[in-house]
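1. Based on what follows, work out the 3D shape:
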Amino acid sequence: MTTATTLARGERSSLARARLAKLARHAVGVAAFLLVWEVVGRTGLVKWLPTASDSLARAISLAFDPEFLGDLVSTLTAAVIGLPLAVIVAVPVGLLLGTVPVVEEMTRAIVEFLRPIPSIALIPLALFIFQPEINAKVALIVYASSWPILINTLYGVRDVDPVATETLRSFGFGSGAVVWRVSLPSAAPFIFTGIRLAASITLILAISVEYVVGGAGGLGAFLIQASTGIGADAMINVIASLVWAGAIGLVVNTLLLRAERRLFRWRTA
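-> I've put the predicted structure just below:
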């Protein structure tokens, strides 16, 4: 056995131990949170708050509820449609603003004017312009999700090594080739981080629109129906649906984070 092989095995063993330790810390944190939640629920410190065990049991039972699954599919469908559309819109605009300073200066005031506007405040306008309601929901998701992708793309392009850009230009490549061969690959980690942030926004906004509109279906509509109940049963249904929303967001973020680390391993290195 060579020294290199021994070192490689030792490194893999150290990484495995570090991952196990990290998972253990995560598990301890979740267990502590659930324990506190259970104690607060059983002691009645917060009125109408169900225990963690009852809420999780109800969340599991929702997996076999056809009505809930239909609402879940409605929410995820809007998110799955809206996020790629946001990428298609935001990445080219971010590349344009990042590579053409004149355009960025001309549109800076417009961007800074539109970016702080709450997406929820645009629901009436979206419902008036886009029909049916699923189109309004997707349109708002695209609007809200585009900002983190656009901003990350813009700053990613600005972070490109100018030496690499000038080197390519010195070999006779045009602006389009420089953007495609240098700017876009260099900004890709920033863009992917923006997409990961936008993924959470898509879920938040989809549920928010459904909650405000009500009859459009989805997790938001399910929350409205659940909250119309009486007493502890209604609260259990509400929290159980929120557990599902949080679990979906956690899974999506974890998958995207792992994909980011695999695709851009050179960046962390």
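
2. hey, let's count contacts and neighbours off CA atoms from now on
-> OK.

3. How about the contacts made by Leu154?
-> Gly94, Leu95, Leu97, Gly98 (Cα atoms under 8 Å, 6 or more residues apart in numbering).

4. So what touches stretch 13-20?
-> Stretch 13-20 has contacts (Cα under 8 Å, 6+ apart) with no other residue.

5. So for it, what gets flagged as buried?
-> By neighbour count with 16 or more other Cα atoms under 10 Å, stretch 13-20 contains no buried residues.

6. and Ser13, how far is that from Leu23?
-> The spacing between Ser13 and Leu23, counted by Cα to Cα, to the nearest Å, is 15 Å.

7. related to what we said a few turns ago, which of the contacts of Leu154 are buried?
-> Here, 16+ other Cα under 10 Å leaves Gly94, Leu95, Leu97, Gly98 buried among those.

8. My understanding was that the third one contacts Val103; is that so?
-> Just to be clear, that refers to Leu97. Yes. Using Cα atoms under 8 Å, Leu97 makes contact with Val103 at a distance of 5.9 Å.

9. centre of the chain versus the lengthiest helix in the chain, how much separation?
-> Longest helix in the chain, counting residues (DSSP state H): helix 3-43. With Cα atoms, centre = their mean, to the nearest Å as the basis, helix 3-43 stands 24 Å off its chain's centre.

10. Let's see this one next, to set against the first:
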Amino acid sequence: MRHRLVHVGKGLTGLLLLVVLYEAGRASGVFPDEAMPSTIAIVTSAFQEVFSGSLGTATGDTLHAWALGLLSACAVGIPAGMALGASRWADSLAKVTVEFLRPVPAVALVPVAVISFGLEIGMQVFLIGFACLWPVLIGTRHGVRAIDPLMIDSARMLGLSRREIAVRVSLPATAPAIATGVRLAASLGVVVAVAAEIVTGSPGLGQYLTQAQQGGDDAAAFAAVLISGVLGLTVNALFVAGENRLAGWQQQSTEGRR
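-> Down below sits the predicted model:
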């Protein structure tokens, strides 16, 4: 508990330092005062807009698209990663395709997504799912490759089928690596969700931010940025907690060997 309090305290201190630097920039003229609202104005606008419904609705729209995109990435990435990790032949066959598609920014696919899905939620889900797919798939693949071969051999000697080995041996042993991949994908998904909304004007925090900026409401625009940051921080914290529950035994085992 003491360690956690110290950790949280350090994080809050860093956040306070960021606020001080921002306000110092406004006071010294580094930031244009007329276009950069005060921290109090931003926080006040965020609370008012969230509870009045407009910013709260936008946050809900972003979360909805993010959740569907992440689930789609997991539904494709986990089985595909396990297959690539278990089969050298399949891994060699897919390697060039994966390495070709993985560096492509999701936002670069906006024209393709708009043509294919229009400006409906399917477009956002496609872009988020594409971005989230690669951390999940690569993490799962590496997790399967890291399994001790003796575990697989022992399962075969006990008469387990390939399906049973995959479900009862490979999947539990790969769970920590999958959790890490999903955590990285979850944070990335928030970034892509907001960016896609800014570019396409689809409902969500990105659309709200753009409309506030175009309407000259700088405090509301910065409030959308603040809520986006809070959303990303919350998502990461939740997935870190889940990852620790899945990978805690692995960390303890490593510490015990040391």
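
11. one step back: residue range for the next helix or strand after the longest helix of the first structure in the second structure?
-> Heading C-terminal from helix 3-43 of the first structure, the first helix or strand you meet, by DSSP states H and E, is helix 52-62. Alignment of helix 52-62 of the first structure against the second structure: residues 39-49, by TM-score structural alignment.

12. Alignment lookup: Ser116 of the second structure to the first structure.
-> By TM-score structural alignment, Ser116 of the second structure lines up with Ile129.

13. Name all residues that make contact with the residue nearest to its match when sequence neighbours are not counted.
-> Among residues not flanking Ile129 of the first structure along the chain, Ala136 sits closest, at 7.6 Å (Cα to Cα, 6 or more residues apart in numbering). Taking Cα under 8 Å, 6+ apart, we find Ala136 of the first structure in contact with Ile123, Ala126, Leu127, Ile129, Phe130.

14. Kindly check the end-to-end length of stretch 167-175 of the first structure for me.
-> 12 Å.

15. which bit of the second structure covers that stretch?
-> Taking TM-score structural alignment, stretch 167-175 of the first structure hits residues 154-162 over in the second structure.

16. If you count neighbours, what's buried in that stretch?
-> Neighbour-count burial for stretch 154-162 of the second structure, counted by 16+ other Cα under 10 Å, picks out Ala155, Leu160.

17. what does stretch 228-248 of the first structure give?
-> Residues of stretch 228-248 of the first structure classed as buried: 233-245 (neighbour count, 16+ other Cα under 10 Å).

18. same deal with stretch 204-217 of the second structure?
-> The neighbour-count check on stretch 204-217 of the second structure (16+ other Cα under 10 Å) flags Gly204, Leu205, Gly206, Gln207, Tyr208, Leu209, Thr210, Gln211, Ala212, Asp217 as buried.

19. Show me how far that stretch is from its chain's centre.
-> Put simply, stretch 204-217 of the second structure sits 23 Å off its chain's centre (Cα atoms, centre = their mean).

20. Equivalent analysis for stretch 47-56 of the first structure, please.
-> Chain-centre distance of stretch 47-56 of the first structure: 27 Å, with Cα atoms, centre = their mean.

21. picking up where we left off before, and the match of Ser116 of the second structure, how close does it get to Leu140 of the first structure?
-> According to Cα to Cα, Ile129 of the first structure stands 11 Å off from Leu140 of the first structure.

22. For the two, work out which one has more neighbours and name it.
-> Leu140 (23 against 13; other Cα atoms under 10 Å).

23. and the more buried one, what does it touch?
-> Per Cα under 8 Å, 6+ apart, neighbours of Leu140 of the first structure: Ser119, Leu122, Ile123, Ala126, Leu205.
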